[in-house]
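Chemist: Dropping the sequence and predicted coords here.
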Amino acid sequence: MSGAYAVLHDPQGLLDAELPLDRAPHEALVTAVLAWKNPDLAPRDYQQIALQLTGHARALAADVARHAAALPRNDGRGALADVVLREADGRLSVPLQGTARCVQNRARLVQALYTRLDRLTGPASAAP
């Protein structure tokens, strides 16, 4: 049946919580993208890379939000995570473009989310 789709209802976010992030290849992609000087790719190639980074950023933001929600209210790491998550929401709402700049912006977002995740999952003394 073409054109048919199913809507997934997962209000507790259990499916996301069970899927580990595939960090190494995404960090390698971020490193490569941020090292670009004058890339000469087709717009569709930029869009594919941006889509990959966008999907990972969304999963990563959900992971950051879960870890932040588990912190005590007086833990400042949660407040900093909220700032990063608001910034991520704003940046992810910008439509994708087939440009190196768009891809690099998504790569910086993934990098920022991993930095925040590491600070949430590390020892409290490692904050902010």
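Modeler: Structure received.
Chemist: Please make it C-alpha for all contacts and neighbour counts, starting now.
Modeler: Fine.
Chemist: quick one: secondary structure of the residue nearest the centre of the chain?
Modeler: By CA atoms, centre = their mean, the chain has its centre lying nearest to Ala57, at 1.7 Å. Three-state assignment for Ala57 (DSSP: H, G, I helix; E, B strand; the rest coil): helix.
Chemist: out of everything not next to it in sequence, what's closest to it?
Modeler: Of all residues not flanking Ala57 in the chain, Val110 sits nearest, at 5.3 Å (CA to CA, 6 or more residues apart in numbering).
Chemist: Run through who's touching whichever helix or strand that neighbour is part of.
Modeler: Using DSSP states H and E, Val110 maps to helix 100-121. Here helix 100-121 makes contact (CA atoms under 8 Å, 6 or more residues apart in numbering) with 27, 29-30, 33-34, 39, 46-47, 49-50, 53-54, 56-57, 60-61, 63-64, 67-68, 77-78, 81, 84, 88, 91, 96, 126-128.
Chemist: next up, a second structure to put side by side with the first:
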Amino acid sequence: MSNTRTVLHDPDGLIEAKLPPDRAPYEALVTAVLAWTDPDLDPHDYEQIALQLTGHARAVAANVRHHAAALPKNDGRGALAEIVLREADRRLSLPPTGTAHCAQNRARLVRALYTRLDRLTEPAPATT
């Protein structure tokens, strides 16, 4: 087994934007995490769930950023996407902790990013 690894440098998120993440398993995870009322997991389990959701949130945020950048400047959906992306950047700058609260916050973030992505990928509203 080799102890070497390759680091991918993609500062513009172009690879993530071109490879849409597999949405269904993460939506199921988000639904399950948000349904918790009194979970009794080990802190490491909470941390692993939060890390999974963090990585996925970053991928979806890159996708949102890519679609928002392609919009005309006068399209209000881009401005709303920027607000969601700023909040995502703020939340993702905090390290995940081994708590249910942290995992649920990451799940809410993934849900908000998917909501915004759906708004960006639907046809623009007709103007009269």
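Modeler: Nice, thanks for sending it over. Just so we're clear, the structure is a prediction, and the values are computed from it rather than from any experiment.
Chemist: out of the contacts of helix 100-121 of structure 1, which are buried?
Modeler: Buried members of those, counted by 16 or more other CA atoms under 10 Å: 27, 29-30, 33-34, 46-47, 49-50, 53-54, 56-57, 60-61, 63-64, 67-68, 77-78, 81, 84, 88, 96.
Chemist: Return the subset of the residues you listed lying in helices.
Modeler: Among these, the members found in helices (DSSP state H) are 27, 29-30, 33-34, 46-47, 49-50, 53-54, 56-57, 60-61, 63-64, 67-68, 77-78, 81, 84, 88.
Chemist: okay, how far is it across stretch 12-20 of structure 1, tip to tip?
Modeler: End-to-end distance for stretch 12-20 of structure 1, by CA to CA, to the nearest Å: 16 Å.
Chemist: sorry, back to before: report the separation between the residue nearest to the centre of structure 1 and Asp75 of structure 1.
Modeler: 24 Å.
Chemist: who's in contact with stretch 8-16 of structure 1?
Modeler: So stretch 8-16 of structure 1 is contacted by 59, 62-63 (CA under 8 Å, 6+ apart).
Chemist: typed the wrong thing, it's stretch 43-53 of structure 1
Modeler: 26, 96-100, 102-103, 106-107, 110.
Chemist: Make CSV from the residues you listed and add distance to Asp16 of structure 1 to it.
Modeler: Listed next are these as CSV, based on distance: CA to CA, whole Å:
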residue, distance to Asp16 of structure 1
His26, 17
Leu96, 23
Gln97, 27
Gly98, 28
Thr99, 29
Ala100, 29
Cys102, 26
Val103, 24
Arg106, 20
Ala107, 21
Val110, 17
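Chemist: Drop anything exposed from those.
Modeler: Buried by 16+ other CA under 10 Å: 26, 96, 98-100, 102-103, 106-107, 110, out of the contacts of stretch 43-53 of structure 1.
Chemist: Checking Arg91 of structure 2 next. Helix, strand or coil?
Modeler: Secondary structure, three-state DSSP: Arg91 of structure 2 is helix.
Chemist: What is the aligned counterpart of it in structure 1?
Modeler: Taking TM-score structural alignment, the alignment pairs Arg91 of structure 2 with Arg91 from structure 1.
Chemist: For Tyr5 of structure 1, list the residues it contacts.
Modeler: Under the criterion of CA under 8 Å, 6+ apart, Tyr5 of structure 1 has no neighbours.
Chemist: Just say helix, strand or coil for it.
Modeler: Per three-state DSSP, Tyr5 of structure 1 ends up coil.
Chemist: now the one 4 residues further on
Modeler: Three-state assignment for His9 of structure 1 (three-state DSSP): coil.
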